[in-house]
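Undergrad: Provide a 3D model corresponding to the input given below.
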Amino acid sequence: MILIVLLMLVALIALGFPIAIALLVSSIFYFFMQDVPGMLIVQQMMTGAPSFVLVAIPLFILAGQLMNNGGITRRIIRFCNALLGRAKGGLAQVNILSSMIFAGISGEAVADTAGLGGVLIPAMKKHGYSAEDAGAITAAASVAGPIIPPSIPMIICASLAQVSVGQMFLGGALPGLLFIVMAMVFTYFIADRAGFPRGEKSNWSELYHAFIDAFWALMAPVIIVGGLITGIVTVTEAAVIAVLYVFIIGQFVYREIDLRQVVSELWYTAALSGAIMFILASAKVYTYALTREQIAHVLTQSLDIFISSPNLLFIVIILIALVIGAILSTTAGLLLMVPLLAPLVDASGIDPIHFYVLVTIALCIGTLTPPVGINLYLAASIAEAPPQRVFLRALPYLLLLLAIIGLGIFVPSLVLALPHLVYGG
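TA: So this is what the prediction gives:
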């Protein structure tokens, strides 16, 4: 029966049904066929979304929206340009470094692409970059958003897997920073061959004034991530601080927040958060059906050969995650995979933080790949370039992400060093 339910779920998603509806319809079918009381559906949904940790999701979404409204994004870009604009591939380097700073506040890739891409892609085209290169670098660098803490996909994954959000955040920090460094080094070495122009050289005075102007904006990720790393605040408290801090400096320091625009941003945040919570509530019903059918025991028995070799299991699941990430959104991929993977993690002895961080990164790569690739299509739209050509230019950066996942599998300390340092273990 559970196989029929899983096939129905996949079929509904393939037919274009929203993931929440697909989860709910396939689960209701299971309940009906097994003569399970319908009231259990309501009970499971009621326990699926209410969580103090999940409150962080709408708050980080709102913080990302307020960054663009309050002039923070523009100041971050100006500082990065004063710092790196004259380097080889100057604006490309600025784009990548800005993504790292932006990632420390927003927690999602789409906000990064929309916020930074709306400013940097036209600027890059104006300074001689091709539309394809401008879109590709923006889309690829934005993948750092959900890897470097804070990260909305990691909040969702941790909630589903019942593991520490803080440890997952720290687990993604080093891989995310390594990707930024590798992307910048790669861009430096290919700049001449790719025809990336240099920007105008900034003097010390311009750099100083850009830094002073952006100081409060640059302090945002320091305060948010620093509070998480030191354990001073929880994830949800950090999200509250992010919204308050971004609003205060945008309204009272930079004096650029348009209060009328804030209302539309609140509506956007509420709508997106409501959709996410409905998905999580529906996923709880689906997870209950899997648990009732003892899917954990079935999978453990079926994949016994992989469980005896954790690295092989890791590689197989990462490959599956890459495929699922390419055809589903990151959230949908997490909802589909995590309930199935949890028993395998327990049976194989793999550290769950190590496992779920790398799986989340693999699913996030899907935002850069066809046919779904929301980051890819958004960046291509802003750049006014064919998505397929943008993807080809982004391919080297995608390979860097895959290399980081491979390194993370065989060198677990890349993921686990910071969680163990802060939380022990």
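Undergrad: From now on I want contacts and neighbour counts done on CA atoms only, so please keep to that.
TA: Noted.
Undergrad: close enough to count as contact, L363 and T330?
TA: Yes - with contacts counted by C-alpha atoms under 8 Å, L363 reaches T330, the gap being 5.5 Å.
Undergrad: residues of whichever strand or helix holds L272 that come out buried?
TA: In this structure, L272 sits in helix 259-292 according to DSSP states H and E. Buried residues in helix 259-292, counted by 16 or more other C-alpha atoms under 10 Å: 262, 265-266, 268-270, 273, 276-290.
Undergrad: One more, so I can put them side by side:
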Amino acid sequence: MTLIMVIGLFTFLSIVGMPLGFGLGIATMIAILATMNIPLNIVMERMLLGVDSFLFVAIPLFMMAASIMNRAGVTDRILAFATSLVGHIPGGLGHSNVVASIIFGGISGSAIADSAALGKIEIEAMTKQGYPKKFSAALTCASATIGPIFPPSIPMVIYGGIAGVSVGKLFLGGILPGLLIAACLMIMVYYFAIRKNYPREPFSLKRVKDDFLASFFPVMTPVLIVGGITLGVFTPTEAAAFTVLYAFILGFFVYRELKISMLPEILMETITTSAVVMFIISTASAFSWVLTRAQLGRVLSEWASSAGSVAAFLIVVNVILLILGMVMESTAILIIMTPLLVPVAQVLGIDLVHFGIMMVLNLMIGLCTPPFGLSLFTVSQIANMSLEDLMKAILPFIPFLLIALLLVMFIPSLTTWIPSLFFK
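TA: Here you go, the predicted structure:
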């Protein structure tokens, strides 16, 4: 009864347009009042426990670092270096778009930050060179999925905190899947470039050298973060704090494009964005606790035991996550489903690093999948085009992202090999 009520209420509130965090909290409180003989203050307790983690301090810090880097002129330098590196391939600026997402994703750890920071520059540059605006916007939206897969990654910090998995292992495990997504998208860009004769730029070794030197410090950011965590120099939260300091130094003293007057706006943007994320985490934690009390975990465990194989379990989980990702915010799905699915994965002997990266990759595809992917809304605003046009344009990219997901799903070594080299 509790299970049906809480899921039904949340579904109804989502349909009528209730903000996600409030929908989760209201559904949780009504379900407790109606079906559970426990004090209502348990909701507040579970909400506080949901965010009471030193690891989660990394979330606003990575957001602040991305905001600083964006205002420090880093995005222009990253795109220039990516263009000099791969711009000579047919569909040059399309490939630059993908490579720039790898580099900037290694700074922000967020798909939305990637879309917001790089999107406008990339779409304008591609459109000026003759690429269709719809193609440019769709590629920008699709390539933003790389950000939370390639280290560092805010969703992986959340998953690691809930599942009790090493964030360092998750960061390292995301390297090959991130490169795999990039390869899939670049194959698609190459195919369309050959068919439609998209432009490319001449290759110059001197330009590569000059642009690399100009963007050297931002490019080194993910190396410093992952290297520091792997070598035990700092924890993931300390790595996030280091990234903020590093961004300040670049903005104020190296590139000198960051001004004191920009700091209030940066701080307010960070506070606003991270407050929304943390509120969703807290209410989703209480919602997940109610689902657990309602024996959803037991139901899933029994179902997994009768599934017959690990492959069948992974396929069904991915189908469920893809469907949820089309209509819900990925952070909430991750927080709700992780405590329910991880025990089942453990029973089946699935490596939790592999399982976590697979979940994050799946949910990032959901960000650019119609009808409610958040990246779709972000990119449509940046590109000044209708959401309907972008939804149609993104559809050819989805199969290529699903190919990457299937490879990650069925080849666990893509996510576990690099972590195994550094963590014994």
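Undergrad: follow-up on the earlier one: now the next helix or strand after the helix holding L272 of structure 1 on structure 2. Mean distance?
TA: Using DSSP H and E, the helix or strand that follows helix 259-292 of structure 1 towards the C-terminus is helix 295-302. After superposition onto structure 2, helix 295-302 of structure 1 lies on average 2.4 Å away from the residues it aligns with, using mean C-alpha distance after the TM-score superposition for structure 1.
Undergrad: The counterpart of P152 of structure 2 in structure 1 in helix, strand or coil?
TA: Aligned counterpart of P152 of structure 2 in structure 1: P150 (TM-score structural alignment). Here P150 of structure 1 is recorded as coil under DSSP: H, G, I helix; E, B strand; the rest coil.
Undergrad: I'd like the distance between the spatially most central residue of structure 1 and F355 of structure 1.
TA: In structure 1, the residue lying closest to the centroid (C-alpha atoms, centre = their mean) is P146, at 2.3 Å. Applying C-alpha to C-alpha, to the nearest Å, the value for P146 of structure 1 to F355 of structure 1 is 16 Å.
Undergrad: Would you map the strands across the stretch 301-425 of structure 1?
TA: In the stretch 301-425 of structure 1, no strands are defined using DSSP state E, counting those that start in this stretch.
Undergrad: typo on my end, the stretch 101-250 of structure 2
TA: With DSSP E, counting those that start in this stretch, there are no strands along the stretch 101-250 of structure 2.
Undergrad: rewinding a little: burial of the closest residue to the match of P152 of structure 2 other than its chain neighbours, as a residue count?
TA: The shortest distance from P150 of structure 1 to any non-neighbouring residue, by C-alpha to C-alpha, 6 or more residues apart in numbering, is to G107 (4.9 Å). The number of residues packed around G107 of structure 1, counting by other C-alpha atoms under 10 Å, is 28.
Undergrad: In structure 2, what sits opposite G107 of structure 1 in the alignment?
TA: Counting by TM-score structural alignment, G107 of structure 1 corresponds to G109 in structure 2.
Undergrad: measure its match to I266 of structure 2 for me?
TA: Distance, G109 of structure 2 to I266 of structure 2, using C-alpha to C-alpha: 17 Å.
Undergrad: gap between G227 of structure 1 and A239 of structure 1?
TA: According to C-alpha to C-alpha, G227 of structure 1 stands 11 Å off from A239 of structure 1.
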